[in-house]
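Visitor: no sequence on this one, just coordinates:
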């Protein structure tokens, strides 16, 4: 069958890019960035998201210069910067509150900061609005019921009873990816590190104008999100991956940092009062060593290289994935060549982030040698400054 959008040449179908119909599974950071990048290149894009409310938890995220560069390429840099708080330094502290390193961070885009702290809801709104404006069809409360790739196309039936045939399916559905389970049922499962992260928002104090990272077995960071808002993250050893009741989250988070001697941290402890505002998450990781696609189905972001947050690059790697995948789909002669080239361009960079972040985590909880945070951070900035 010679499907629309393809020409038969020497036994291979060559991609008629403008006519490709692409399904993205997952309406998070990676999925929405993919939608924007692909729509800008002329693809017909549909996004499905299982959450009918399209909700995002309300704390922040740190993003470095490689994301600023990516947002520039996507044409939404000004909206992005306006929604967050730009900064150009990372300060490393010991638990007493003494600053032991002040690291200038490279600016990769002239006229824009080297880093951005941004609320996840604010980032989600920027990406969601722009994906819709770009022409993506976004459907909420929808999952895949069946997926059949016959080599000519991917026949998909959805949980609402609808169906469609797509030239490509992109699994951007996170750490517990249904898409990964479907195409690679024997792939490694996400692995708990032994550490978890606690997050909480505060009114920004005047001194927090960049990332302030505290070293120690209990890692702490203060990150500006806007002129008014900042958030704290706290990483703690959690042997056995315990469960905490919702009504105990605020008091437990306070107890986790009660012994940290830094005056700046102690000034914030008493403000952690609302259980519903504490975001607690066990830290897990996974990395797919083999192929990242099978036939006409490909993975990106946490679905294929989930990292701990110690280098602040989880979302950054997903955003870069989206740009590279869109680029290779335009450049390559065949779909398989495009998907193989995408994986080849991303593999070592993503593995570096996963392994380096995990090493910091393991060092903090005694499962590996202690890592010099300042040195690791500087190396990361050099690495992500390289072209993608």
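Guide: Arrived safely. In this text the structure is predicted, and so the values were computed from the model without any measurement.

Visitor: Going by C-alpha atoms from here, please, whenever you check contacts or count neighbours.
Guide: Will do.

Visitor: if we look at stretch 330-343, which residues are touching it?
Guide: Stretch 330-343 is contacted by residues 12-15, 17, 41, 291-293, 295-296, 298, 321, 324-325, 328-329 when judged by C-alpha atoms under 8 Å, 6 or more residues apart in numbering.

Visitor: got the buried residues for that stretch?
Guide: Neighbour-count burial for stretch 330-343, counted by 16 or more other C-alpha atoms under 10 Å, picks out 330, 332, 333, 334, 335, 338, 339, 340, 341, 342, 343.

Visitor: so which pair among the residues you listed is furthest apart in space?
Guide: Pairwise distances across the buried residues of stretch 330-343 (C-alpha to C-alpha) peak at 16.0 Å, for the pair 333 and 343.

Visitor: In the stretch 1-150 of the chain, mark out all the strands, start to finish.
Guide: Along the stretch 1-150 of the chain, counting by DSSP state E, counting those that start in this stretch, strands occupy 6-9, 12-15, 21-25, 44-49, 60-64, 84-87, 89-93, 99-104, 115-119, 137-140, 144-149.

Visitor: let's bring in a second model and compare:
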């Protein structure tokens, strides 16, 4: 396909990955982001083996690894703290770790600097006001009063995607699961060389993100979807861990900074119909928002970005490329969304308990497959 003028809405993980892939393919790229501060949570994120492969494909693997902390296994613990399994995870890039933990701000820095270094323009504090697709171009008006014409628009603007609402107003909507996740950075345990996942009604994970830093994530039942005030948030998180394994209760005593706690209700969504209309397409959470139980939400958005640009190179028109991208991605993303929700609902008693050992091994087998 000829070189395109592209607009990417959303400068998060998926949008920046799409910008990098598109610039490497020679397309002209403008990325807009509604947040004028381009702010990111200060906690960490798990990036598993398929992300390392994707970062290699994007050409940013070394910078990514320099900002991350690698590990090659997942350890599963019973609620009482007994270790029940250590699962080696497959390496998909020879000579590199199987997985990494990385700070979200560090990840944004790697992707943002790479996108800008490759020539992508990034404008902050700007949203889309309207889209008009005449079949040849998409005419866009922006919130700052400017306008532009683009060969392709990609909505990478999250679970409450404005672009999705504009092009697919009848598509599925995000649904609250009844569960929430809490995250907090802590000094790293000296012997932490894997992701440690503790099963139970309160799910807990410990993830290394640096030589001296790890983060804890905690999933809790929140049936009424409460909004916790910032003041007292650390105490609230500590309280959720009162009946967990002794090692987790000990770590909980270090959760003291209200501003260091990141709390987020968990929502799920899978768009089963089209992911595009005309020359406007969607990726990441805008079409398949997953809970974090398999650690694959960001991975699916990064893979989407690679595939959408790859399909643009294989087709003579944008509409055909967007359809091929959706057909190529739907089943894998559906599997991640539904399998993650199954773990979530098992923890909540809304479904059968899922064997995390088995689910993790199966997930790695699926995401190890080529894109």
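Guide: Received it, and whenever you're ready, just let me know what you need. Note that the coordinates shown come from a computational prediction; the quantities given were computed from them, not determined experimentally.

Visitor: Quick check: TM-score for this pair?
Guide: For this chain pair, the superposition-based TM-score is 0.99 by TM-score structural alignment, normalised by the length of structure 2; 371 aligned residues with a C-alpha RMSD of 0.7 Å.

Visitor: just the strands of the stretch 1-150 of structure 1: most buried one?
Guide: Counting by mean count of other C-alpha atoms under 10 Å, strand 115-119 has the highest mean neighbour count of the strands of the stretch 1-150 of structure 1, with a mean of 27.

Visitor: which residue numbers in structure 2 go with that strand?
Guide: Aligned by TM-score structural alignment, strand 115-119 of structure 1 corresponds to residues 99-103 of structure 2.

Visitor: Give me the contacts around the matching stretch.
Guide: By C-alpha under 8 Å, 6+ apart, the surrounding residues in contact with stretch 99-103 of structure 2 are 42-49, 52, 65, 67-73, 89, 91, 207-210.

Visitor: Now it on structure 1. Mean distance?
Guide: Compared with structure 1 after the fit, stretch 99-103 of structure 2 shows a mean deviation of 0.5 Å (mean C-alpha distance after the TM-score superposition for structure 1).

Visitor: So what does residue 250 of structure 1 match up with in structure 2?
Guide: Correspondence of residue 250 of structure 1 to structure 2, assessed by TM-score structural alignment: residue 234.

Visitor: how many neighbours does residue 298 of structure 1 have?
Guide: Using other C-alpha atoms under 10 Å, residue 298 of structure 1 has 25 other residues around it.

Visitor: Run a quick check on it versus residue 171, I expect a contact.
Guide: Yes: counting by C-alpha atoms under 8 Å, residue 171 is a contact partner of residue 298 of structure 1 at 6.0 Å.

Visitor: Structure 2: matching residues for stretch 185-193 of structure 1?
Guide: Matched against structure 2 by TM-score structural alignment, stretch 185-193 of structure 1 falls on residues 169-177.

Visitor: Mind listing what's buried along that stretch?
Guide: 171, 173, 174, 176, 177.

Visitor: quick one: contacts of it?
Guide: Contacts of stretch 169-177 of structure 2 (C-alpha under 8 Å, 6+ apart): 159-160, 164, 225, 265-273, 289, 344-345.

Visitor: what's the closest of those residues to residue 199 of structure 2?
Guide: Lowest distance from residue 199 of structure 2 to those (C-alpha to C-alpha) belongs to residue 344, with 11.1 Å.

Visitor: corresponding residue for the closest one in structure 1?
Guide: Residue 344 of structure 2 maps onto residue 361 in structure 1, by TM-score structural alignment.

Visitor: what does residue 253 of structure 2 give?
Guide: Looks like residue 253 of structure 2 aligns to residue 270 there (TM-score structural alignment).
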